[in-house]
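Engineer: Structure here, sequence nowhere to be found:
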């Protein structure tokens, strides 16, 4: 199953995450992701935390990629899930 999830980067106690499309059978940071959609930095201001290619994210959701619970929450706040629902209609 293909999932949209976070891959951890950054120093100890200062994480930065990549938003990636990866096979769920692989470990979080092992192997090459299918695609990289953007970055998520929880230390930044709320408006600057997420930088993601919205068109690519909606396209992967349309292809059947399942977002993890965390990514679903982040995408809802950014309005990407609403765009995906609108594109289905």
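Structural biologist: Looks like it came in fine. Keep in mind it's a predicted model, so treat the numbers as computed, not measured.
Engineer: From now on I want contacts and neighbour counts done on CA atoms only, so please keep to that.
Structural biologist: Fine.
Engineer: just so I have it, where are all the strands in the chain?
Structural biologist: Secondary structure of the chain, counting by DSSP state E: strands at 2-11, 14-23, 35-40, 50-52, 66-67.
Engineer: wait, which of these is closest to residue 77?
Structural biologist: Of all the strands of the chain, strand 50-52 sits nearest to residue 77, with 9.9 Å by Cα to Cα.
Engineer: buried stuff in the closest one?
Structural biologist: Of all the residues in strand 50-52, those buried under the rule 16 or more other Cα atoms under 10 Å are 50, 52.
Engineer: structure B:
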């Protein structure tokens, strides 16, 4: 908020800086030099539309109107001051009520947002717990299945080993029997050989005896 020559460009050189205005906040932030602005208005400065709304909001135009009434003799300066103070008090109460309402609305929105977020977090926690339980059940079933399969494999291995033992034991008897048969055959062969030798030696002894006699 500045005082500048009406013939100067908008962003050109200014005469005096009176304050600033920020419409980005709610309510809008306005900082202005009340007395210096009032003096410039009394000197004939013409505010723009936006500046006029700001001056009305801050009560500067109200104060200028009351002072003009004092000059005309409509009421005394004390009465004008009392009227202005009453107006200013009412204006400030309205502004404070608006600020309180805005703060309350913001707090309620924040509270609802926090509640909604907490509900989402609770639902997510329940879902995670459910999935954890399902995974635990799957792992338990997998362990039981693995243990059962190991028991089946061990039992099958034991059953497979038993027939081998049974097969090997009967197999040994034929070998023993065949060995026994071989020994018997060899002994019979020896007997046959001995008797054959005896038969062969007997004629030879008879010949020798006949020679001796001759």
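Structural biologist: Perfect, thanks for sending it. Everything numeric here is computed off the predicted structure, so don't read it as measured data.
Engineer: returning to that earlier point: can you put the strands of the first structure in TSV and add distance to residue 77 of the first structure?
Structural biologist: TSV is the format used below for the strands of the first structure (distance: least, Cα to Cα, whole Å):
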stretch	distance to residue 77 of the first structure
strand 2-11	16
strand 14-23	15
strand 35-40	13
strand 50-52	10
strand 66-67	14
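Engineer: Indicate which one of these is closest to residue 83 of the first structure.
Structural biologist: Residue 83 of the first structure lies closest, by Cα to Cα, to one member of these: strand 50-52, at 13.6 Å.
Engineer: So which bit of the second structure is that closest one matched to?
Structural biologist: Mapped onto the second structure using TM-score structural alignment, strand 50-52 of the first structure covers residues 30-32.
Engineer: which residues sit against the matching stretch?
Structural biologist: Outside stretch 30-32 of the second structure, the residues within contact range by Cα atoms under 8 Å, 6 or more residues apart in numbering are 1, 18-22, 54.
Engineer: of these, closest to residue 95 of the second structure?
Structural biologist: For the contacts of stretch 30-32 of the second structure, the residue nearest residue 95 of the second structure by Cα to Cα is residue 54; the value is 13.7 Å.
Engineer: Now check the first structure for the residue matching that closest one.
Structural biologist: Per TM-score structural alignment, residue 54 of the second structure is aligned with residue 74.
Engineer: same question, residue 179 of the second structure
Structural biologist: For residue 179 of the second structure, the aligned position in the first structure is a gap, per TM-score structural alignment.
Engineer: Please, which helix or strand holds residue 179 of the second structure?
Structural biologist: helix 77-213 (DSSP states H and E).
Engineer: rewinding a little: what subset of the contacts of stretch 30-32 of the second structure is buried?
Structural biologist: Among those, those classed as buried by 16+ other Cα under 10 Å are 1, 18, 54.
Engineer: before we move on, back to that, dump the contacts of stretch 30-32 of the second structure into TSV; add distance to residue 202 of the second structure as well.
Structural biologist: Formatted as TSV, those follow (distance: Cα to Cα, whole Å):
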residue	distance to residue 202 of the second structure
1	163
18	166
19	162
20	159
21	158
22	154
54	164
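Engineer: Check the residues you listed and tell me the two furthest apart.
Structural biologist: So, these by Cα to Cα: farthest apart are 18 and 22, at 13.9 Å.
Engineer: what's the overlap in contacts for the two?
Structural biologist: Common neighbours of residue 18 of the second structure and residue 22, counting by Cα under 8 Å, 6+ apart, are absent.
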